[in-house]
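Peer 1: Build me a model:
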Amino acid sequence: MTHWIIAPVVLPAIMAPILLMGARHDMVLARIFSIASTVALLGIALALTTMVSDGTILTYALGNWVAPFGIVLVADRLSVMMLVLTAVLALAVLFFAIDGSDRDGRHFHALYQFQLMGINGAFLTGDFFNLFVFFEVLLIASYGLMVHGGGPARMKAGVQYVVINLVGSTLFLIAVGMIYSVAGTLNMADLAVKVPHIAAGDQALLQAGALLLLLVFCIKAALIPVHFWLPGTYANAPAAVAALFAIMTKVGAYCVIRLYILAFGADAGAATWLAAPWLLPAALLTLVLGMTGVLAARRLGQLAGFAVIGSMGLLLTSIALFTPIALSAALYYLLHSTLAGAVLFLIADLVARRRPGHEDGLSVAPGFTQLKLLAGAFFIAAIAATGMPPLSGFIGKLLMLDAALDSVHAAVIWTLILGTSLIAIIGFGRAGSTLFWKSTGEPGSFPEHAEKNSLSLIAIGLLLAGCVGLTLFAGPLTTYLDATAEQIFATDQYIEAVLGNTVLPGGSL
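Peer 2: This next block holds a predicted model:
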């Protein structure tokens, strides 16, 4: 047992109150502490990556209470990969925020650290009840971040965001109660052992609880028909917050992988692949809806929000095939879509600052400062987001198309992926030509602060560089992700790592 596993949770949990109490009146000190903490999180995540790179699954039993009776954290290839992605995204977004937007409201950096605590905990926990706890931590922090800076539109979107997530939290608690009532456990590994042996009379309650959990995770992932909250929420949130929220939809996808491969996978008896009949159709519809929204968007921030919905539909389409090759492709696309989605919100914010009276609306306006630079950044981001060659989005879609060849739904999947890609290209092309190509010919209004954004541009550059890096190192990365997918489907390894080898047919000793 290594104590490093709990560090990604403990570090931001300690740093947040320090920022809240000790640095709330000193913005420079708050920024230094926040950056230092996030850099340390990245270092810890990379260190954990080296520990699990050989296939080892590490566990940490809080208070030395053994699973399934105590709280257990689990670090495997998948969870550690998500930690690295979160830290990279958080660091880039933090550079953007400290360029000035963190001054728009109080306690930004403390809330930011609490947010990272909740996200990291959700990726590391090995227990569904504690997953609920970490969900609440990240959601409470996100409520404050969502309304950071105030304003009527932001408050309205924030209320909608709070209401939908409170409903989701209520359903989550009901679902875990239903599952615990028949299985007697919420430990993921122990649940995987006990689900196949649930009495026939209790199967209906077990499956109802599992489907309710699927609904909750679909809310987090913005899957149709519970997607409606995302475009307005993300478009009206502060740009740095919306960019960080790009990882939160991936929390929902991560939970689907954990629950429906580990606990309700191939050995789950009557509950085998419980999510499959529902997940694939919903994912495909979400893909179509999201990319259609890209075409119909009237604001750049709204376009970015619909692009996130479309990317989640594509991601969950591949996950819903429930094969190692499809999951590996999905994980590659997950990395890509998180970075590509986040950078769109940052670009939209910089454009909006330079177009007073027009903001990020897709309308012809006077020219503005740094137009060529932002046009180039948007062009690269659009190539990545739409899946055009040569960037990582193209590679991710090729991997998904290849993985779908053996599916009985291959024709439908191919048609919708290629068709929606064309729609997305048209939508991004329309937005880019309107914002950066056309002009009224009038002299633009150049705000004084417009040039003081070096850190914002660095943040955008880091995220775009991440997409380029995913492209350049696609070979070794896909090899690593293939091994990650194989480990996820080798559920016996996970169960033995958490429970040891003292497992009986009806549960664990």
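Peer 1: Please count neighbours and contacts with C-alpha atoms only from this point.
Peer 2: OK.
Peer 1: So what touches the strand or helix carrying residue 415?
Peer 2: Per DSSP states H and E, residue 415 falls inside helix 410-432. For helix 410-432, the surrounding residues in contact (Cα atoms under 8 Å, 6 or more residues apart in numbering) are 284, 287-288, 291-292, 294-296, 300, 314, 362, 375, 378-379, 382, 386-387, 397, 401, 404.
Peer 1: Next one: the nearest residue to residue 304 once chain neighbours are set aside relative to residue 315, how far apart?
Peer 2: Leaving aside its sequence neighbours, residue 304 sits nearest to residue 344 (Cα to Cα, 6 or more residues apart in numbering; 5.8 Å). Separation of residue 344 from residue 315 (Cα to Cα, to the nearest Å): 18 Å.
Peer 1: same check, this time on residue 23
Peer 2: Residue 23 is 40 Å from residue 315, by Cα to Cα.
Peer 1: what about the two, which has more around it?
Peer 2: residue 315 (28 against 20; other Cα atoms under 10 Å).
Peer 1: and the gap between that one and residue 134?
Peer 2: Residue 315 is 23 Å from residue 134, by Cα to Cα.
Peer 1: Ok, residue 19 next?
Peer 2: 20 Å.
Peer 1: Residues touching stretch 271-282, excluding its own?
Peer 2: Contacts for stretch 271-282 (Cα under 8 Å, 6+ apart): 195-196, 203, 207, 210-211, 214, 223-225, 260-261, 264-266, 313, 316-317, 320-322.
Peer 1: what do you get for stretch 439-448?
Peer 2: Contacts for stretch 439-448 (Cα under 8 Å, 6+ apart): 353-356, 364-369.
Peer 1: Please apply the same query to stretch 52-67.
Peer 2: 1-3, 5-6, 70-77, 187, 487, 493-494, 497-499.
Peer 1: go on, stretch 462-478?
Peer 2: So stretch 462-478 is contacted by 89, 92, 328-329, 332, 336, 339-340, 342-343, 377, 380-381, 384, 390-392, 395 (Cα under 8 Å, 6+ apart).
Peer 1: Next, the structure of the following sequence, for comparison with the previous one:
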Amino acid sequence: MEHLAILPIILPLLSGVMMLLPPVSSENSRQRALSLATCGALVLVTLRLLLQASSGEIQLYVLGDWQPPFGIVLVADRLSTLMLLLTAVLGFAAMLYACGGDDKRGKYFHPLFMFQLMGINGAFLTGDIFNLFVFFEVLLIASYALLIHGGGKQKTRASVHYVVLNLVGSSLFLFALGILYGTLGTLNMADMSSKIGLLSGSEQAIASTGALLLLVVFGLKSAMLPLQFWLPRTYASASAPVAALFAVLTKVGIYSILRVFTVIFGEQAGGLAGIATPWLWPLAILTLVIATLGILAASSLRQLIGQLVILSIGTLLAGIAMSKVEATGAVLYYLVHSTLVCGALFLLADLITQQRGKAEDRFVTARRMCQPVPLGIAFFIGAMAIVGLPPFSGFVGKALILQSANIENQAAWVYSAVLIGGMAALIALSRAGTTLFWNISREKDACEPVPRLQLSAVFLLLATSPILVIFGGPITDFTLDTATQLHGLSRQLGPLLPGGGS
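Peer 2: Model prediction:
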């Protein structure tokens, strides 16, 4: 158990390296078996980590026994382990779907998928903001290759925009790290938190520049307005299991905003306390507005789901902007819900595309699907959940966020934007369902039944929505405890400071 905290990084890393050993082939059953075994092991390991963290204990893993702030430290608290388990469940379902045939489109799908998981898990575990940058780069490099998996002009065009934009974001990230290291002399998050309130006026002005640059970088990763334009085209062009896994990539940005601007620039930061809040409020509302317009204008199912991801990001940012424990707890519940359901919808969109012939997932008349009943049921459940209608988890998540907005000015903006966005999603998904399943041409059915493995992966993710409701009591208690720990972390930094608090 001593080395449990590093396993979410080591397992996919070793698995990916082993897959690169000869023979390497897209037809290799060894890669499929190893990928599924690794993803299954990650679910068990991260679940164990979450159960350990649920007591409130912060688990540290100090690599090479170099104590913070000089060494590399992994921090497994309630928030990081929750994100690890979320990634593991989503990754397992996406891999299950890929093993239905999508992985054969390219030779290196499985090792790239493993390296992607390694980067995501590392970003959630690291206690050092420079290593956050390192793991960002690992997951981004893997995502560049996964995006063009299977080839095609559309994928290549989308990948160019995605790569260029993220290279700019990486450059800004380095500038921000240089500024903060120059003023604080450390990049360990706990150490930064203890020193940020001691800065003089001129040093605070410099550090604020670094902080706002980080907000830009994390806003780019999370698809916050005005940096959201890359997401719909990128996600629509990616293969289904890749797009499903990408559903958690935006949440890496959300996690980083929560972690950095609550722990480092929290209440103990003096003049820099809450530096992101004045920016988050208008950007969150505008993200909701632009996503609402995008939802109504979407011409295909995958574009529509991409806009729904942006809508969920706007909702999460609005909750973060409230800067309250209750709102953060609601954000975490809604984050888990939206990630899993959007992942399921990306997989479902691919199955619908396979059965509609040349029309693919566009909202036009097409031939009848040969499996309309299971796909229709899946679409209905996914649409109900993502819109936020009872009895699914989207309703609980949105209700918790709206309940947190108990200040008059907050309530007016949040209620209006969230409810109007939900209404637009309901209208768009109703139109989509009517067109995809009922607007049928006279063309003969010529499709093949979808593999059971792929259909199982879709229903596996969709099943998480009613599970989040059935076990809503303990889950919301855990997310509230997680939020309480996160907001109070600046007062509990002893174990994370030089010498381990001794």
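Peer 1: Buried residues, the helix holding residue 415 of structure 1. List them.
Peer 2: Within helix 410-432 of structure 1, the residues scored as buried using 16 or more other Cα atoms under 10 Å are 413-414, 416-417, 420-421, 423-428, 431-432.
Peer 1: Equivalent analysis for stretch 466-482 of structure 2, please.
Peer 2: For stretch 466-482 of structure 2, by 16+ other Cα under 10 Å, it's 466, 468-469, 472, 475-476, 478-482.
Peer 1: What is the corresponding segment of structure 1 for it?
Peer 2: Counting by TM-score structural alignment, stretch 466-482 of structure 2 pairs with residues 468-484 of structure 1.
Peer 1: re earlier: can you tell me which of the contacts of stretch 462-478 of structure 1 are buried?
Peer 2: 89, 92, 328-329, 332, 336, 339-340, 342-343, 377, 380-381, 384, 391-392, 395.
Peer 1: circling back: I'd guessed the residue nearest to residue 304 of structure 1 sits against residue 306; true?
Peer 2: No - with contact defined as Cα atoms under 8 Å, residue 344 of structure 1 and residue 306 do not form a contacting pair (11.1 Å).
Peer 1: can you pull the contacts of residue 176 of structure 2?
Peer 2: With Cα under 8 Å, 6+ apart, residue 176 of structure 2 has these contacts: 209-211, 213-214.
Peer 1: looking at structure 1, where would I find the counterpart of the host helix or strand of it?
Peer 2: In this assignment (DSSP H and E), residue 176 of structure 2 forms part of helix 153-184. On the basis of TM-score structural alignment, helix 153-184 of structure 2 is assigned to residues 152-183 in structure 1.
Peer 1: Of all the residues in the matching stretch, which ones are buried?
Peer 2: 154-155, 157-158, 160-162, 165, 168-169, 171-173, 175-180, 182-183.
Peer 1: likewise stretch 356-374 of structure 2?
Peer 2: Quick answer for stretch 356-374 of structure 2 (16+ other Cα under 10 Å): 356-357, 359-363, 365-370, 372.
Peer 1: Once aligned, what mean separation remains between the helix holding residue 176 of structure 2 and structure 1?
Peer 2: Its matched residues in structure 1 lie on average 0.6 Å from helix 153-184 of structure 2 after superposition (mean Cα distance after the TM-score superposition for structure 1).
Peer 1: just how off-centre is that helix within its chain?
Peer 2: For helix 153-184 of structure 2, the separation from the chain centroid amounts to 18 Å (computed by Cα atoms, centre = their mean, to the nearest Å).
Peer 1: cool, stretch 170-188 of structure 1 as well?
Peer 2: Taking mean C-alpha positions (Cα atoms, centre = their mean), stretch 170-188 of structure 1 and its chain are 24 Å apart.
Peer 1: Then stretch 103-112 of structure 1?
Peer 2: With Cα atoms, centre = their mean, you get 21 Å for stretch 103-112 of structure 1.
Peer 1: Give the aligned range of it in structure 2.
Peer 2: Against structure 2, stretch 103-112 of structure 1 falls on residues 104-113 (TM-score structural alignment).
Peer 1: Hmm, residue 9 of structure 1 is touching residue 120, no?
Peer 2: Yes - the criterion here is Cα under 8 Å, and residue 9 of structure 1 meets it with residue 120 at 6.0 Å.
Peer 1: Among the two, which residue is more densely surrounded?
Peer 2: Taking other Cα under 10 Å, residue 9 of structure 1 and residue 120 do not tie; residue 120 has more neighbours (29 against 22).
Peer 1: was I right about that one contacting residue 84?
Peer 2: No - using Cα under 8 Å, residue 120 of structure 1 is not in contact with residue 84, being 9.7 Å away.
Peer 1: Which stretches in the stretch 151-300 of structure 2 count as helices?
Peer 2: Ranges of helices in the stretch 151-300 of structure 2, per DSSP state H, counting those that start in this stretch, are 153-184, 189-195, 201-222, 230-237, 240-246, 249-259, 277-297.
Peer 1: ah, wrong one, I meant the stretch 1-150 of structure 1
Peer 2: Under DSSP H, counting those that start in this stretch, the stretch 1-150 of structure 1 gives helices at 7-22, 27-52, 77-97, 108-124, 128-146.
Peer 1: for the ones you listed, which one ends up most surrounded?
Peer 2: Mean neighbours per residue, mean count of other Cα atoms under 10 Å, is largest over these for helix 108-124, with a mean of 26.
Peer 1: Average offset of that one relative to structure 2?
Peer 2: Relative to structure 2, helix 108-124 of structure 1 is 0.2 Å off (mean Cα distance after the TM-score superposition for structure 1).
Peer 1: between that helix and helix 77-97, how many degrees?
Peer 2: With axes from the mean of the first three to the mean of the last three Cα atoms, to 10 degrees defining the directions, helix 108-124 of structure 1 sits at 170 degrees from helix 77-97.
Peer 1: what does helix 108-124 of structure 1 contact?
Peer 2: Outside helix 108-124 of structure 1, the residues that touch it by Cα under 8 Å, 6+ apart are 8-13, 15-20, 30-31, 34, 73-75, 79-80, 82-83, 86, 102, 130-131, 134-139, 141-142, 144-145, 148, 248, 251, 254.
Peer 1: coming back round to it: just the buried ones out of the contacts of residue 176 of structure 2, please.
Peer 2: Buried, going by 16+ other Cα under 10 Å: 210-211, 213-214, out of the contacts of residue 176 of structure 2.
Peer 1: from those, which is closest to residue 456 of structure 2?
Peer 2: residue 214 (39.3 Å; Cα to Cα).
Peer 1: Hmm, that closest one is touching residue 173, no?
Peer 2: Yes - counting by Cα under 8 Å, residue 214 of structure 2 does reach residue 173; the two are 6.3 Å apart.
Peer 1: average distance between the helix or strand containing residue 483 of structure 2 and structure 1?
Peer 2: In the assignment (DSSP H and E), residue 483 of structure 2 maps to helix 472-487. With mean Cα distance after the TM-score superposition for structure 1, helix 472-487 of structure 2 departs from structure 1 by a mean of 0.7 Å once superposed.
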